[in-house]
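> Compute the structure for the input listed below.
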Amino acid sequence: MTSWVGRTAAEIAAAVREKRATPREVVAEHLARIERLDGRVGAFRVVRAEAALAEADEVAARGDLAELPLAGVPVAVKDNLAVRGESRRLGTAATRDTPAADDHVTVARLRAAGAVVVGLTNVPELCVFGTTEGVHGTARNPWDTSRTAGGSSGGSAAAVAAGLVPIALGNDGMGSLRIPAANCGLLTLKPGIGVVPAGVSDGDWFGMSENGPLATTVEDARLMLSVIADTGFVRRDGPAAHKVAVSLRSPIAGVAITKPYTTAVREAAGLLIKAGHPVRRADPPYPVSLSLTSLVHWTAGTFVDAQGLDRQHLARRTRVHAAIGRSFVGTARTGRAREALRRRLEPFFDEYDVLLTPALARRSPKAGPWHERGWLSNVLANTNYSPMTPPWNLTGWPAMSVPFGTLPSGAPCAVQLVGRPGSEADLLEVAEQLEQRHPWQRTAPLD
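Okay, here's the model as predicted:
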């Protein structure tokens, strides 16, 4: 009997379309793996076992089965996006356990494409921090379960890295796709503004939050992105040469990048040179004020999201974060600091097509009850390991995390690719060249 666990979304969909597999057997096999392994990983807040099997049968009965791009593909959804019939808890006890009447537009598009939602994944409270733990569970890195999967799309990343689903939906407001993808050895792309419908929360953290895919291959990331964006991201007829800038500098002053991540960038740059790209060392002109701009938007977005919730049910770190952000809401809403940052960085991207950086500064923190720890310890832990991602939410430009190399522990390492607005297809092309020349192990060896 053919096993569909560990197959890519593209492979599963092709098999279902060609009737070499049924949606029910594919979904049932993944549900069995979730039941067996998720106790060690903590990816899911809720598993929709019966509903998913029923939906798999509905997919099998569709008259357009042969045309569905994600026919029968099990998918996980981050627990800050509405899934019809399920509550949206945002990692907190302060939200109501009330089923959603409708799907978020990205979830609706996945279902229309033939995907089956098997569950909702764990997030940190209000999706604030770069570690995933709280009242609904702790998401661990399947490659090293002593470490956090990252956040805030930590549960979605853990689910894909553990082979519980081939693809998952997450979102990114300050790195929330790229951080857990980098920790867990996955491919992700935070699209630029307007490419994929947002609607993540009230105001989407002032337009910084974007929905995107978590996958194990560029092909799957491109496929899923095309579905949720409702547009194609096709390959060129032939590879194009892109001017690549290589930077090892942290955008946040005072944060050092550790050797595994700088080594990964240097080796990736060497492969891109061999692929025919002009590559040069060059640092973007990050302003000294970037750390303050990031903090202003990060905390102000949390204050907006916390409005209307019972503060007594929020963790102390979240309450403090929101309280600090209250005085910054007006500043964040004007968008002047973000526009100034874009103007400062635009000349750099007039000269270079792609920026290659480390995805993280160091390995992720130990998994544990970070939600019970103080605000400052959380902020310092987050800043010291993930300073590379926030600038590209502030600018609203596309950015990717691509697996590359390993850490001394054997867990994955990763690089980040950044491009100017509208360059999603170019970034996917460059990532695919890295994948072809330096393939990575797609799922963690949990069995």
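
> going forward, measure contacts and count neighbours with C-alpha atoms only.
Will do.

> Now do the helix or strand encompassing residue 324: which elements does it pack against?
Residue 324 belongs to helix 316-326 when assigned by DSSP states H and E. Other helices and strands packing on helix 316-326, by 3 or more CA pairs under 8 Å, 6 or more residues apart in numbering; DSSP states H and E, are helix 290-306, helix 375-385.

> Second input sequence below; structure requested for side-by-side comparison:
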Amino acid sequence: MADERTFVIVGAGLAGAKAAETLRADGFTGKIILIGEETERPYERPPLSKDHLHGKEGAREKAFVREPGWYAEHDVDLRLATRVTHLDISLKKIVLDGVDELHYDKLLLTTGSRVRTLDVPGAQLPGVRYLRTVDESDALLDHLKRAANVVVVGAGWIGLETAAAARHHGAEVTVVELADLPLQRVLGDEVATVYAELHRAHGVTFRFGAKVASFKGSSALESVVLDDGTELPADLAVVGVGIQPNTELAVDGGLAVDNGILVDAGLRTSAPDVYAAGDVVNLDHPLLGRRVRVEHWANALNGGKAAGKALLGEDVTYDRVPYFYSDQYDLGMEYSGYASPGEYDQVVFRGSPAIADGKAPEFIAFWVRDGRVLAGMNANVWDVTDPIQALVRAGHQGRAVDLAKLADPAVPLDKLLD
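This next block holds a predicted model:
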């Protein structure tokens, strides 16, 4: 008997695409409608600030989740350049572009997030750019190829990856950051210092404890003015000051929202038959024992898959260890876990994090509290994600390890829990 249900996915990014893939792979034969506001088919975002921004051949095309014909071949109704303007959970319908009504049997919200913008004089000048979409990455790459002086506003992951790309293209680079170190809120002082030294070794100048007061220029950007009056020459400024979840549709539908759409471990929202996944969700995480909103690629990838199974009625418990990665110059890293500043009592290093002769180090850092590993980061050390995630999972479950052995490279990581 044919399945006559209609599953609607709002948000045609990685999470939405993976949910649609999972539905078909797991045998769903009903109607799937995947709706996105952009004109491009679903793509992944990491290449936009990494390989593509460095100008590597083929990187742009590799960002797309599937080849152009996949959606039609798998009977996925992909509707691009389409905005969902209203959600009525009582009637189980959405409104497209303020006009067309569409009924759903189950609904998945993967509406993602958008960049935070700077509201200062001159912010609309040509040459002030943001990086979130593939179109923005295309335009930024073109500008980087001819930029002489680049100011990066914000020393988070996007800001630092952009700074590395700008140096790759030969520009002089200054990074403006309100905190005392790059990535300080994410990594804490111990590991944030590594990134400060790494970028300085590659010629980047930092202006810490500083804010942008304005952007100056006549017909295009010419300089960036800081709050202390310092004027930095710039023909390109890239603003990377964070993202915010796209919760407007959820609010319109009356869903519970607080720094994202509130979902339980099964990715269920407060409304019947409405699920959410990816950047936009504030998850009641069963492993971490708290609500978290994770803004990284792996969460969209794995959350989308889990949401597809949840739509099919499977008993889903989404408890993945948070994971992200970054490549800057000759330092590649992977981070697993969750440890905010103030929540750990020490960082244990396996290997030295010092930069020697301008060369990036090889080490693993563990954020520890009471002997429990809360997070781990492997830098230029590979094929250790699984044992690190096992240590993190055990740590959040209350199990401590021997810290001397944790720091000893001679002790295999997978033996620490024996």
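
> Any chance you could compute the TM-score here?
These two chains, once laid on top of each other, score a TM-score of 0.26 by TM-score structural alignment, normalised by the length of structure 2; 189 aligned residues with a CA RMSD of 7.4 Å.

> what angle separates the helix holding residue 324 of structure 1 from helix 375-385?
Taking axes from the mean of the first three to the mean of the last three CA atoms, to 10 degrees, one finds helix 316-326 of structure 1 and helix 375-385 inclined to each other by 80 degrees.

> Between helix 290-306 and helix 316-326 of structure 1, find me the angle.
Angle of helix 316-326 of structure 1 versus helix 290-306, following the same axes, to 10 degrees, is 110 degrees.

> Quick check: next helix or strand after helix 316-326 of structure 1?
helix 329-334.

> If you count contacts, what does the helix or strand hosting residue 77 of structure 1 end up packed against?
Using DSSP H and E, the secondary-structure element containing residue 77 of structure 1 is strand 74-78. With contacts defined as 3+ CA pairs under 8 Å, 6+ apart, the packing partners of strand 74-78 of structure 1 are helix 23-41, strand 116-121, helix 154-161, strand 167-172.

> got TSV for those, with mean neighbour count and distance to residue 356 of structure 1 too?
Supplementary listing: these in TSV, determined by neighbours: other CA atoms under 10 Å; distance: least, CA to CA, whole Å:
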stretch	mean neighbour count	distance to residue 356 of structure 1
helix 23-41	20	31
strand 116-121	29	30
helix 154-161	36	22
strand 167-172	29	19
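
> and of the ones you listed, who's closest to residue 13 of structure 1?
Nearest to residue 13 of structure 1 among those is helix 23-41 (9.0 Å), distances taken as CA to CA.

> Check which helices and strands that closest one sits against.
Judged by 3+ CA pairs under 8 Å, 6+ apart, helix 23-41 of structure 1 is in contact with helix 49-60, strand 74-78, strand 116-121, strand 140-141.

> quick one, it and strand 74-78 angle?
Helix 23-41 of structure 1 and strand 74-78 are oriented at 50 degrees to each other (the same axes, to 10 degrees).

> ok, then the element right after helix 23-41 of structure 1?
Using DSSP H and E, the helix or strand that directly follows helix 23-41 of structure 1 along the chain is strand 44-47.

> mind listing what's buried in that following strand?
Buried residues in strand 44-47 of structure 1, counting neighbours by 16 or more other CA atoms under 10 Å, are found at 44-45, 47.

> Helices of the stretch 301-418 of structure 2, start to end?
For the stretch 301-418 of structure 2, the helices identified by DSSP state H, counting those that start in this stretch occupy 385-396, 403-406, in order along the chain.

> and if you look at the stretch 151-300 of structure 1?
Ranges of helices within the stretch 151-300 of structure 1 are 154-161, 178-184, 204-207, 218-229, 259-274, 290-306, based on DSSP H, counting those that start in this stretch.
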